[in-house]
Structure formats: C-alpha cells, structure tokens
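> Sequence plus the predicted model coming up.
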Amino acid sequence: MPTTRSALMVAATAAMLAGCAKPPEAPPPSSSAYRVYVTNEASGDMSVIDSATMNVIATVPLGKRPRGIHASPDGKTIYVALSGSPIAGPGMDESTLPPPDKSADGIGVFDVKQNKLVRVIHSGSDPENFDISKDGKRLYVSNEDVAGVSVLDLEHEKVIATLQTGEEPEGVRISPDGRWVFVTSEDAGTIAVVDTAANKVVNSFKVGRRPRSIAFLPDSATAWVNAENDGTVVLVDAVKHTVVDTVQLGERGVVKPMAVLLSPDASTLYVSTGRGKKVFILDVATRKVQASIEVGQRPWGIALSPDGKTLYSANGPSNDISVVDLATRQVSQKVKLTGSPWGVITLEQ
C-alpha cells in the first residue's frame, strides 16, 4: 500500500506527463520596444503591429468607422473615435446615403494590457477626432455632423459641454500649456479657439481651405495647420490668432496636405498629402521643404516611432501602412492591413 507521500509523488508525476502530452501553447508575441496601432475605417477594427518584426500580431474589432486614435498619458488605454455615420466624400449628396446609426457613435476604450475593447463612451454625434488633456481627465471631441466639439469628462464618462464650431470640424489639438483647444472647420476654413478653463469658444479665425490637422510648437505660441485645398501648410500665431506664414507644398488639387506632425524636438514638420501620395518634410526654423517621400496611396494619418527615427503612414485605398526610414528617407517596407487604414499611433510597451 503506497504511503501518502509516495501517492502524492505518483500523482504529481502523472500530472506532469499528462501536461507534456498536451499540444504546446502558441508562443507569445515577439517582445519589442513599442507597438504600432492603426485604425481601419472600413473594416471597423484596429491592427496591432510589433515593431521588432513588423508583423500584425492582432486585429481587434472596435465598431463602426474607427478613425481618430490617441493613447492616455499613462499609455494604459487607447481611445478611438467611432461613428455610425456612412462614409461620404467631399460634396457627396447625403440624401443618397443610408441613415446614420447613432447607436454606434462614441469613444471606444481599448485596454492595452488586455488587448481588447472594454467599453464605448457616449461622446456626442459622429465623433471623428479628439485630443486628451495632459492629466488624462478630459477629451475634446469633434462632432462632424453637428458642427460642434464635445467636452468629455473621462472620470464620470459624460459630456459636460457641447460647443459650436464651424461646419465639419475634424482636427482637435490642446495647446501644450493646456489653456486652449484648437478645432478645425473643413467647411469654413477656420480654427475655433476653446478656452479650457471657461469651456467656451472665445474666437475663430481663417487659416485656409479645408484645414484638418494642427501641430502646436512646445511653447504654445505658434502652431502649424494644413490647408488641404490650397496645397499649403500655414503657421499661425496661437496667441494673436493670425496667420504668420504660408508654405506652398505643391500644385493645388494635386498635393493635398492632410495631417501635420512635429518631430520630438519640434525642429521638423511632417505632412501627409492624401491623393498627393507623399509625405513632405519641412525645416521648422527656415520654413522650407527639405524633401518629399512617396509613401503610398492616399496617406492620411502619420506617426513617429518613440525615438523619432521612423515614420508610419496609413494608406487607405491600398490597405497598408508604409514604414519610412527617416535617415535614408526611403520606404523600407509596407505592412498589409485590413479595410482602409485611417489613424496611427505608436506606444511603448
């Protein structure tokens, strides 16, 4: 008769052997310094890319029309703008489109550790883009179809104010000092200026035709804005709310500036150009074009690696993302994704 101790040993050995007989678990994703997250507007999901291998390690369902994407200050959460409004190009007769699904509108909350969408927060009608306060407590969300911006209290997950901007608001950016929020109006060609302390629009000024994106300089005194239909980027005085300079990137209607993005040291401005197929590189000090790189079909959202050495561009029609080595200013590879990549961020793990 075996002793209790020997019986336990026999049981443990049997369990170990049984465990060895099980098929091995899939290996964990390759470890890397950061990951690349891309929203896919048409397929309603987000691609997660390991930067060490440039392999897509996950494709996560989000909801309808995921577009704007930003991470929380602590990097634990990714927020994504979701919209039930049908996709419509400029000048399209909206009466020919199916009705919007308002139940799909909101800000998706993606838990980075769990690698999944955990909930959707109501954030006003047809959210397209947004920005997050430095303390991570508020989101400012552009509501495209109602010409407004919603102020979302993240702690209580409720909209505390809805402010009127120009028609078709898209780009939203908080100044580095946290005092102002700039919101672009594609239709009016203006920037609405929101006072964050008062939660009110205090000014509006012209910047050019179809502005979509804003990049503040670190001192909050100036900002770059695209003017898509003018083929330009515009430097504005963020205090006086006036245009300081306009830089022509190319022929109007051919080069269509979309997203503007500053390098970590704010010395270089990167500009995607949609149907122009290129990303332009500008020297901020001289306001001169240094180079342009053809990256793919209709590059829209762009992002930099944390070290600023690699640029990623989301190319909608070709369903891929381009990886640009900024030292050589060449596309080093393209990564195939799903339906119409729109926004992109990088996030250290």
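All right, it came through fine. Numbering: from 1, shown residues only.
> Only C-alpha atoms from now on, for both contacts and neighbour counts.
Will do.
> Now for Met9, which secondary structure element holds it?
helix 4-21 (DSSP states H and E).
> So which elements touch that helix?
Applying 3 or more CA pairs under 8 Å, 6 or more residues apart in numbering; DSSP states H and E, we find helix 4-21 packed against no helix or strand.
> helices or strands up against the strand or helix carrying Trp342?
Element membership for Trp342, per DSSP H and E: strand 341-348. With contacts defined as 3+ CA pairs under 8 Å, 6+ apart, strand 341-348 has these neighbours: strand 34-40, strand 69-71, strand 299-304, strand 310-315.
> export those strands to a markdown table and tack on mean neighbour count and distance to Asp145?
Output for the helices and strands packed on strand 341-348, formatted as a markdown table (neighbours: other CA atoms under 10 Å; distance: least, CA to CA, whole Å):
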| stretch | mean neighbour count | distance to Asp145 |
| --- | --- | --- |
| strand 34-40 | 25 | 20 |
| strand 69-71 | 22 | 19 |
| strand 299-304 | 27 | 20 |
| strand 310-315 | 26 | 24 |
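> so which of these comes closest to Val324?
Closest approach to Val324 among the helices and strands packed on strand 341-348 (CA to CA): strand 310-315, 5.0 Å.
> Quick check: what element follows the closest one along the chain?
Next element after strand 310-315 (DSSP H and E): strand 320-325.
> Which SSE is immediately downstream of that next one?
strand 330-336.
> Show me how far that next one is from its chain's centre.
Averaging C-alpha positions (CA atoms, centre = their mean, to the nearest Å) puts strand 330-336 19 Å from its chain's average.
> Structure two is appended below for comparative analysis:
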Amino acid sequence: MRKILVLPLVVAALLVPSSVAATPVGRPVALVTAETANEVIAVSLSPHGGRIVRRIHLVDPLMIAAPLHGPAVVVSPKGAVTLLALRSLRPIKVFRAFRSPKVAAIAPDGRLAYVTDERTGDLSVIDLPHRRIVGRVFVGALAHHFGISPDGSRIWVALG
C-alpha cells in the first residue's frame, strides 16, 4: 500500500516546475532543474505539452527562478549563480562570487532577484536588467529559504 502511495508523490515531485518561462515563439514552458544530469530542462506547457523543447547544460543546477520578463536565475551549490536569457534560455551572465548559494527568488516587480548563500550567511541582490549584484547583506549563518512580502518591501530569511 505504501509503495503505491509513494510513487505518485515521487512522480508529482518530478513534474512540478521550478519556474515558468516562454520560448522564442512565445509558448509557455516549465523550467526544471535536473541536478544529476547537470541540466536545466524546458518542458512545453502547450495543450499537447509534456515535450522537452530544450536542454541547457549547467553544472549542478539546484534551483531556478524566473520573472515574467528578463533573465531566469539558476543557483548551483558549487558557487555559481547563472542568468539565462528568458527567450533563448542561453547563459548570459555567471556570478562566481558565492560560496554555497541555495535559494533564489524574484521580487514582485521582476527587476530584482535575491539569492541566499548558506556558507557566508548572506542575502545577495541582483539587478536583473543590468545583470549585476547590487547588494549583499549578512542575515545569519546557514541562510536558506526566504519569503518576500507582496509589495517587495520586506524579506524574511530562515536560518539553519
């Protein structure tokens, strides 16, 4: 009985996208990280979707976050944060100034991305239109998951 219940949960977990973007022709895709395959996979969300439309090779992609417009942010615990062009899904910038980045999220207005670094305890702020890190603040050891208020004025960071 347990095996039957676990399998659908595992399958559902594998199919839940990390983020949603659009292809060059404007069709929506789910962006999914495949850590062991070292890929970000774009899966079609069209009515007859479920088809892989692109594979992007990146070392150990842990998490991805994407705004409606602008680059997607891919976090690798190996110390890199990569920006992917939203339409082409090609890397356009790699930040290597991280020790152990964990979680990325996009501000409600889509202009800023936030990334926690578990090893340094920092929360970094990336200006997406200008493709640069514009701030870093120490929030505490083992900075991990976080939430952003709907208006983007506050961020709560979980430690540990």
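Arrived safely, thanks for sending. Computed from a predicted model, the values in this text were never measured in an experiment.
> Mind checking the TM-score on these two?
Scored against TM-score structural alignment, normalised by the length of the second structure, the superposed chains reach a TM-score of 0.78; 149 aligned residues with a CA RMSD of 2.8 Å.
> circling back to that earlier point, export the helices and strands packed on strand 341-348 of the first structure to JSON lines and append columns for distance to Gly208 of the first structure.
Below are these laid out as JSON lines (distance: least, CA to CA, whole Å):
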{"stretch": "strand 34-40", "distance to Gly208 of the first structure": "27"}
{"stretch": "strand 69-71", "distance to Gly208 of the first structure": "25"}
{"stretch": "strand 299-304", "distance to Gly208 of the first structure": "19"}
{"stretch": "strand 310-315", "distance to Gly208 of the first structure": "24"}
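> Excluding chain neighbours, what is closest to the counterpart of Ala227 of the first structure in the second structure?
Taking TM-score structural alignment, the alignment pairs Ala227 of the first structure with Leu159 from the second structure. In space, and not counting its chain neighbours, Leu159 of the second structure is closest to Ala143: 4.6 Å by CA to CA, 6 or more residues apart in numbering.
> After alignment, which residue of the first structure pairs with the one you found?
Checking TM-score structural alignment: Ala143 of the second structure goes with Pro211.
> any idea what sits nearest the counterpart of Ala12 of the second structure in the first structure, other than its immediate chain neighbours?
Mapped onto the first structure by TM-score structural alignment, Ala12 of the second structure lines up with Ser47. Closest residue in space to Ser47 of the first structure, ignoring its immediate chain neighbours: Thr59 at 4.6 Å, by CA to CA, 6+ apart.
> Checking that neighbour next. Helix, strand or coil?
strand (DSSP: H, G, I helix; E, B strand; the rest coil).
> so who does it touch?
Listed by CA atoms under 8 Å, 6 or more residues apart in numbering, the contact partners of Thr59 of the first structure are 45-48.
> Same check on Asp283 of the first structure?
267-269, 289-290.
> Out of these, who's the most crowded?
Leu269 (21 neighbours; other CA atoms under 10 Å).
> okay, the angle between the helix or strand hosting that one and strand 310-315?
Following DSSP H and E, one finds Leu269 of the first structure within strand 268-272. Between the axes of strand 268-272 of the first structure and strand 310-315, defined by axes from the mean of the first three to the mean of the last three CA atoms, to 10 degrees, the angle is 20 degrees.
> Onto which residues of the second structure does strand 268-272 of the first structure map?
Strand 268-272 of the first structure maps onto no residues of the second structure, going by TM-score structural alignment.
> what packs against that strand?
With contacts taken as 3+ CA pairs under 8 Å, 6+ apart, strand 268-272 of the first structure sits against strand 260-262, strand 278-283, strand 299-304.
> Contact partners for the equivalent of Arg96 of the second structure over in the first structure?
In the first structure, the residue paired with Arg96 of the second structure is Gln164, using TM-score structural alignment. Gln164 of the first structure makes contact with 147-149, 201 under the criterion CA under 8 Å, 6+ apart.
> Of these, which is the most crowded?
Val149 (32 neighbours).
> just to confirm, which helix or strand has the counterpart of that residue in the second structure in it?
Matched to the second structure by TM-score structural alignment, Val149 of the first structure sits across from Val81. Using DSSP H and E, Val81 of the second structure maps to strand 80-84.
> In which helix or strand does the residue nearest the centre of the second structure reside?
Of all residues in the second structure, the one closest to the mean position by CA atoms, centre = their mean is Ile64, 1.5 Å from it. Ile64 of the second structure belongs to strand 63-65 when assigned by DSSP H and E.
> On the C-terminal side of that strand, identify the next helix or strand.
strand 72-76.
> Give me the mean distance between that following strand and the first structure.
Compared with the first structure after fitting, strand 72-76 of the second structure deviates on average by 0.8 Å (mean CA distance after the TM-score superposition for the first structure).
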